[in-house]
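Chemist: Sharing a sequence plus its predicted fold:
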Amino acid sequence: MVGLLAAPAAAGPLIWALGDSLTAGYGLPPAQGFTARLQEALRAGGIDATVANGGVSGDTTAQGRARLLWGLRGLGRVPDLAIVELGANDMLRGLPVAQARANIDAILTEFDRRRVPVLIAGMRAAPNLGSAYATAFDAMYPALARAHRARLYSFFLAGVAGRRELIQADGLHPNARGVAIIVAGIAPAVRGALPRPATARARR
């Protein structure tokens, strides 16, 4: 399932969420997916933001990197903020951490070049991959945030991971209740990562 880009609003900040199935809203009606619920939360808090869905189910960091420029062109304007939520599928497939890190680094470098602020949504490795892999994978996100001076939300699934009542039957993706918890957790970080002029415009 491919996440669809929301049409940018005429006014207010534009946020592009580049990610995988967690961003795309896999298994949920569009109105209950991450980007729709985040947009709703921001607007309820006085920020008239549009959150464009750049999530594609199954995407690895390499696939996210490959469609980065196409996705940016499709937005129609430079976003005020990008949320980068990638790496879970690399981890689930046991792909090399160095490869994932290089791909996310390239994505962040492109956003740097365009002067687009970034909020990195981190993930955590499954314990069955071993301690060495988990240590390297978990450390990847804060290291990239430091290198690019990007904001970091340390764990996208905070408050949801490991709680069966918040996960769909596939055992991987959050249900509507889980998405609500994710949004409540990350929304303050999104508000803090938005450039002040964009936030001020939205509240006028």
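Modeler: In hand now; what should we look at?

Chemist: can we go C-alpha only for contacts and neighbour counts from here?
Modeler: OK.

Chemist: ok, now which ones touch the residue nearest the centre of the chain?
Modeler: Per Cα atoms, centre = their mean, the C-alpha nearest to the average position across the chain is that of Glu85, at 3.2 Å. Taking Cα atoms under 8 Å, 6 or more residues apart in numbering, we find Glu85 in contact with Ala17, Leu18, Gly19, Asp20, Leu22, Thr23, Ile120, Ala121, Gly122, Phe156.

Chemist: cool, and Ile15?
Modeler: So Ile15 contacts Ala49, Thr50, Val51, Ala52, Pro79, Asp80, Leu81, Ala82, Ile83 (Cα under 8 Å, 6+ apart).

Chemist: got it, and Ile47?
Modeler: Per Cα under 8 Å, 6+ apart, neighbours of Ile47: Gly12, Pro13, Thr199, Ala202, Arg203.

Chemist: Next up, a structure to set beside the first:
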Amino acid sequence: MLLLFRRLSLMISVALAAIASPLAAKPVILSVGDSLTFGLGVPVDKTWPALLENKLKTEGHPGVKVINAGSSGATTAFGLSTLKFHLKRGKPDLIIYALGANDGLRGIDPATTHKNLSAAMDMIQAQGIKVLLLGMKAPPNYGEKFPKDFESSFTKVKDKYKPSFVPFFLEGIAGKPDLNQADGIHPNEKGYEQVLSLIYPKVKELL
């Protein structure tokens, strides 16, 4: 009886290992952001998280899953609850943190933005998860001090927590009509292709 029990236990262990191995081999990327991540105004398959998943699948990660956790209007404060929600459901291999644009648009105190970003990094790194932080710039019509302080809220976090870092999420895209929708804020399909080109080397390096 004991021998039979041991054999059954071994069979169950092997079966579970066979199921778990493929799942463990599939990197999961969580993309936390606002409407720029959600992809407001473009088809779902043209958002940068979808483009990233497709590109990774063709370049050595066929089982990759990129979760689009973007929410229109989200600020760095809202991002913390989004992060908590997803981390309770599972531990991704990489988190791409792309929040701050709405903080800048609303003129939120950069000290608050810095505090929220720091809290997010604490939460992520406490679980040993790799992170790519995407920086943002404030609108140029906000004078000199606010944009400078706003950008420093990202660089201070970068200097302290040492995440992989892209200084400006919309580098080469912002202000270009051919890469943005009519509102001048949200990238169009071509714009999101540029976002992918900007962040892909960092993602590939982290994976």
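Modeler: Now that the structure is in, tell me what you want to look at. A quick note: this is a predicted structure, and the numbers were derived from the prediction, not measured.

Chemist: And Val183 of the first structure? What does it align with in the second structure?
Modeler: Under the alignment (TM-score structural alignment), Val183 of the first structure pairs with Leu196 in the second structure.

Chemist: Just list the residues touching its match, thanks.
Modeler: Neighbour list for Leu196 of the second structure: Trp48, Leu51, Leu52 [criterion: Cα under 8 Å, 6+ apart].

Chemist: Same check for the residues you listed, but in the first structure.
Modeler: Checked against the first structure using both residues aligned by TM-score structural alignment, their matches' Cα atoms under 8 Å, these keep these contacts: Trp48, Leu51, Leu52.

Chemist: so which strand or helix has the aligned residue in the first structure for the second one?
Modeler: Mapped onto the first structure by TM-score structural alignment, Leu51 of the second structure lines up with Arg37. Assigned by DSSP states H and E, Arg37 of the first structure belongs to helix 34-44.

Chemist: And that helix against the second structure, how far off on average?
Modeler: Here helix 34-44 of the first structure, set against the second structure after superposition, deviates by a mean of 1.1 Å using mean Cα distance after the TM-score superposition for the first structure.

Chemist: State the span of the second structure onto which the next helix or strand after that helix is aligned.
Modeler: From helix 34-44 of the first structure onward toward the C-terminus, using DSSP H and E, the following helix or strand is strand 50-55. Taken onto the second structure by TM-score structural alignment, strand 50-55 of the first structure occupies residues 65-70 there.

Chemist: Tell me which residues of the matching stretch come out buried.
Modeler: Residues Lys65, Val66, Ile67, Asn68, Ala69, Gly70 are the ones in stretch 65-70 of the second structure that count as buried (16 or more other Cα atoms under 10 Å).

Chemist: Closest to Phe85 of the second structure out of those?
Modeler: Comparing the buried residues of stretch 65-70 of the second structure against Phe85 of the second structure with Cα to Cα places Ala69 closest, at 10.2 Å.

Chemist: Return the residue of the second structure aligned against the residue nearest to the centre of the first structure.
Modeler: Using TM-score structural alignment, Glu85 of the first structure sits opposite Ala98 in the second structure.

Chemist: And Leu166 of the first structure, by the same measure?
Modeler: Match for Leu166 of the first structure (TM-score structural alignment): Leu179.

Chemist: burial measure for its match, as a count.
Modeler: 21 (other Cα atoms under 10 Å).

Chemist: Surely it touches Gly172?
Modeler: No. Assessed by Cα atoms under 8 Å, Leu179 of the second structure is found out of contact with Gly172, at 9.1 Å.

Chemist: coming back round to it: closest to Leu105 of the second structure among the buried residues of stretch 65-70 of the second structure?
Modeler: Lowest distance from Leu105 of the second structure to the buried residues of stretch 65-70 of the second structure (Cα to Cα) belongs to Gly70, with 17.0 Å.

Chemist: Next up, identify which helix or strand Val84 of the first structure is on.
Modeler: Counting by DSSP H and E, Val84 of the first structure is found in strand 81-85.

Chemist: quick one: that strand to the second structure mean distance?
Modeler: Mean for strand 81-85 of the first structure is 0.4 Å (mean Cα distance after the TM-score superposition for the first structure).

Chemist: For whichever helix or strand comes after that strand, list every residue counted as buried.
Modeler: Next helix or strand after strand 81-85 of the first structure toward the C-terminus (DSSP H and E): helix 88-92. Buried positions in helix 88-92 of the first structure, judged by neighbour count with 16+ other Cα under 10 Å: Ala88, Asn89, Asp90, Met91.

Chemist: This completes my enquiry, with thanks.
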